[in-house]
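Asks: predicted coordinates and the sequence they were generated for:
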Amino acid sequence: MSDHERGWHLREGTLCLRGDWTLGHHASLDAGLTGLRAKDIRALDGSELTRLDTAGAGLLWHRLGPSLLTLTQAATGLTDGQQALLLAVAGAMSGREPAPVCQARWSDGLARLGEYMHSGWRQGRLLLGFTGLTLSTGLGLLFCPRQWRMTALVAQMHQCGLNAVPIVALLTFLVGAVVAFLGATVLANFGATIYTVDLVAYSFMREFGVLLTAILLAGRTASAFTAQLGSMKVYQELDALRAQGLDPIALLVLPRLLALLLTLPLLTFIAIISGLFGGALVGLLSLDIAPARYLAIVQEVPLRHLLVGLGKAPLFAVLIALIGCLEGFKVSGSAQSVGEHTTSSVVQSIFVVILLDAIAALFLMEMGW
């Protein structure tokens, strides 16, 4: 490779640059720099250099290292722009140190576990404090009917409840049909396909109805709460409300909390009915169980199982609403923060719902309820 092709030549300790040191010639320049050693260079000459960009300056840095900064300051033949570019690249790269290569140790895993536990504990404290603040604000407004936000409450009930009816009904209908089909497949080996009706009824009344509905609303409504409040914080609308003497908790959080508290039990009941209807359809088409017979078996299920499922709904509604609103208030003021906290609210809501449902199932089973 000639001096012109590789873009440089060395003359009595002076590195003479020539031609174009740009991104388009990066490959050939990089290959031509293999024989260049930083210790052999005492000066820099750019009189034959035609063009230079950050790609070419970066190549010089990787070959010459920190000495590029001093060489550029005493260089000859460089234009003011070329010298400024080399100084900027050398100055920026000089502050970088190679990332240390460290081996993973068991103590690193313990450290991360400790960080996760501390983060979970801090989030629990924030949620508890936010719950107390919301309850105290709600009790303060209880005897002040003029400050009730009925329009906001109805609007949130429409958004959280009525608009969610189709997806809740469709999903639970399909899950009910799947549970009935799987139950019939297994119970057919024992000649007890009639008990498929009991399987669907018990599972949806106690667990599936409220659990599926809560998970759907955790992904649909909690994320909406976080995104709405987070966007308001980004655009400083929350600060504007406080400047006008309005309480964001009373104005924004309480209507959402009450709307979810009222609509989640109703959606849970719709989910139970849809799941039972899906099981009835499978029973009619695959098991030859007449609708009248199916309904008669469902009516024999004790009412307490339905009450257990509906009783979990208000607790799940409160937690989903509070987590969604709290994450919205924690947004720091950028679009990236809105996305991060929206994801966090969905994950936290689903995790809390499943965790509390498992604890409640174990407790109720031990109590014989």
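Replies: Great, that's in hand. Since this is a predicted model, take the numbers as computed values, not measurements. Residues are numbered from 1 along each chain as shown.
Asks: all contacts plus neighbour counts: C-alpha atoms, from now on.
Replies: Will do.
Asks: and the next helix or strand past the strand ranked longest in the chain?
Replies: Looking across the chain with DSSP state E, the single longest strand is strand 43-52. On the C-terminal side of strand 43-52, the closest following helix or strand by DSSP states H and E is helix 54-64.
Asks: same for that following helix, what does it pack against?
Replies: strand 14-21, helix 26-32, helix 80-94 (3 or more CA pairs under 8 Å, 6 or more residues apart in numbering; DSSP states H and E).
Asks: now do it against helix 80-94, angle only.
Replies: Calculated by axes from the mean of the first three to the mean of the last three CA atoms, to 10 degrees, helix 54-64 forms an angle of 60 degrees with helix 80-94.
Asks: in the helix or strand following helix 54-64, which residues are buried?
Replies: For helix 54-64, the following helix or strand on the C-terminal side (DSSP H and E) is helix 67-73. Within helix 67-73, the residues scored as buried using 16 or more other CA atoms under 10 Å are 67-69, 71-72.
Asks: tabulate these (CSV), appending distance to Arg105.
Replies: Below are the buried residues of helix 67-73 laid out as CSV (distance: CA to CA, whole Å):
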residue, distance to Arg105
Ser67, 37
Leu68, 38
Leu69, 38
Leu71, 42
Thr72, 43
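Asks: and those residues, which is closest to Ala31?
Replies: When those are compared for distance to Ala31 (CA to CA), Leu68 wins out at 19.3 Å.
Asks: on that earlier part again, most neighbours per residue, which of the helices and strands packed on helix 54-64?
Replies: With neighbours defined as mean count of other CA atoms under 10 Å, the helices and strands packed on helix 54-64 peak in mean count at strand 14-21, which reaches a mean of 21.
Asks: quick one: end-to-end length of stretch 180-197, please.
Replies: One end of stretch 180-197 to the other measures 7 Å (CA to CA, to the nearest Å).
Asks: second one coming, line it up with the first:
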Amino acid sequence: MMQSADFQEERRDDVAIVRLSGNFAVAHLDTLPDRLDAVSGPVGRVDMAGVTHIDTIGAWIIHRFAARHGAQLEGASDDAARLIAEVGKDEDPVSIRPDASPPLLRVLGEIGAATRIAGETMYGLLGFFGATLITAWSMIRHPSRVRVHAVVQRLEVVGVSALAIIGLMSFLIGIVIAQQGSVQLRQFGLEVMTINLVGRLTFRELGVLMTAIMVAGRSGSAFAAQLGTMKLTEEIDAMRTIGVSPMEALVMPRVIAAVVMMPLLGFYASIVAIIGGGFLCAVALDIPPVTFVQRIREVVPITDVYVGMIKAPVFGLIIAITGCFQGLQVKANAEEVGNRTTAAVVQAIFIVIVLDAFFAVFFTWVGWI
């Protein structure tokens, strides 16, 4: 039977010395806290040599008593001293609301945090891109490691299943370009130049760019959500445990599908947009379809088609890598899946638009105007 907590008070030169003894666990404290509160007068030392056991509640009572009287603790074991020090840290008041900071400093702090996160993300994307290249080279050297069924399934999801929505979007965009262009060109009596506008703008820029945005929102988000859920349920860790590479089994089929399907989808979107522009020209401008097609063949150089087809696989690579990278960064909880999915779409669209601007300057510089 362990002795209950107790203490003795000694007076020396009007200064009390309190000697503690017994078990200072919560079940053995009894009326000790009330009796300690009744101690009056200055207390110089608190001797803990007789304490046989102590828990958090007991440590808090001793700390509170010593702090109230400004007494010095003596004779405590290492564990007891460490426990008392820890409960003492929690005594500091906690503010319910953070202290208000100057608006300028707060804005600068948010800009700095956003810059740091952007830098870390770009560094991570570059590292993931390098890992993707290494895996691709390994699969080129060992073609038997290519998961054909997974690639075919991703080709269907990324490409075939997206034909309807991309076709509808492209058809409407072609109509909008033709309608808005004809309104402006009518002021100069050049409605026929609407065909030039539709043809060149569609093949060179909007066909591939709008397709990339649609694929990023549709497939890039799916990549991030799928891999994020697998990461959350520890399926990816299980794959590593049994010797299956997630890069080969999960990432590369998605990358291959996006790179292969983006040029096809981009060309398909451009053709459908041309059909939409031709439809409006026939209805609103009385330009026969035969004349429209003949004019398209005259004014659209083959280099415009090359420009779109060169950009498309790069955009597909960026979308797939961004989606897979963000999906593999998921940790902790389900909310992270939504956050990473949103980040994948936003970052993919942003990088695609930046690269599109770079390509526009580059192809102009090399003379493909």
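Replies: On my side now, so go ahead. These numbers come from a predicted model, not from an experiment.
Asks: if we can go back for a sec, adding distance to Leu267 of structure 1, write the helices and strands packed on helix 54-64 of structure 1 out as CSV.
Replies: Listed next are the helices and strands packed on helix 54-64 of structure 1 as CSV, based on distance: least, CA to CA, whole Å:
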stretch, distance to Leu267 of structure 1
strand 14-21, 67
helix 26-32, 63
helix 80-94, 58
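Asks: figure out which of these is closest to Gly120 of structure 1.
Replies: Closest to Gly120 of structure 1 of those is helix 80-94 (CA to CA; 38.4 Å).
Asks: name the next helix or strand downstream of the closest one, please.
Replies: As assigned by DSSP H and E, the chain's next helix or strand after helix 80-94 of structure 1 is helix 106-142.
Asks: who are the packing partners of that following helix?
Replies: helix 303-329.
Asks: ok, average deviation of the helix it packs on from structure 2?
Replies: Following superposition, helix 303-329 of structure 1 is found to deviate from structure 2 by 0.6 Å on average (mean CA distance after the TM-score superposition for structure 1).
Asks: tell me which of the buried residues of helix 67-73 of structure 1 is nearest to Thr185 of structure 1?
Replies: Distances from Thr185 of structure 1 to the buried residues of helix 67-73 of structure 1, taken by CA to CA, are shortest for Leu68, at 75.8 Å.
Asks: quick one, which of the helices and strands packed on helix 54-64 of structure 1 is nearest to Glu207 of structure 1?
Replies: Among the helices and strands packed on helix 54-64 of structure 1, helix 80-94 sits nearest to Glu207 of structure 1 (CA to CA), with 59.1 Å.
Asks: related to what we said a few turns ago, in the longest strand of structure 1, which residues are buried?
Replies: Result for strand 43-52 of structure 1 [16+ other CA under 10 Å]: buried residues 43-46, 49, 52.
Asks: counterpart of that strand in structure 2, which residues?
Replies: Alignment note (TM-score structural alignment): strand 43-52 of structure 1 is unmatched in structure 2.
Asks: return the distance of that strand from the chain's centre.
Replies: 51 Å (CA atoms, centre = their mean, to the nearest Å).
Asks: burial count for the closest residue to Gly308 of structure 2 other than its chain neighbours?
Replies: Nearest non-adjacent residue to Gly308 of structure 2, counting by CA to CA, 6 or more residues apart in numbering: Arg204, 5.3 Å away. Using other CA atoms under 10 Å, Arg204 of structure 2 is surrounded by 24 other residues.
Asks: ditto for the one 5 residues further on
Replies: Applying other CA under 10 Å, we find 23 residues neighbouring Leu209 of structure 2.
Asks: I'd like the distance between it and Ile321 of structure 2.
Replies: 17 Å.
Asks: likewise Phe359 of structure 2?
Replies: Note on Phe359 of structure 2: its distance to Ile321 of structure 2, by CA to CA, is 19 Å.
Asks: more neighbours, these two?
Replies: In terms of neighbours (other CA under 10 Å), Ile321 is the more surrounded of Phe359 of structure 2 and Ile321; the figures are 27 against 17.
Asks: quick check: the more buried one touching Gly130?
Replies: No - Ile321 of structure 2 is not in contact with Gly130 according to CA atoms under 8 Å; the separation is 10.5 Å.
Asks: quick one: stretch 272-289 of structure 2 aligns where in structure 1?
Replies: So stretch 272-289 of structure 2 sits over residues 274-291 in structure 1, by TM-score structural alignment.
Asks: likewise for stretch 201-208 of structure 2?
Replies: Aligned by TM-score structural alignment, stretch 201-208 of structure 2 corresponds to residues 203-210 of structure 1.
Asks: Pro93 of structure 2: neighbouring residues, count only.
Replies: There are 7 residues near Pro93 of structure 2, going by other CA under 10 Å.
Asks: and it, how far is that from Val183 of structure 2?
Replies: Counting by CA to CA, the gap from Pro93 of structure 2 to Val183 of structure 2 is 68 Å.
Asks: ok, now which ones touch the spatially closest residue to Arg51 of structure 1 that is not a sequence neighbour?
Replies: Closest residue in space to Arg51 of structure 1, ignoring its immediate chain neighbours: Asp20 at 4.7 Å, by CA to CA, 6+ apart. Counting by CA atoms under 8 Å, 6 or more residues apart in numbering, Asp20 of structure 1 makes contact with 7, 49-52.
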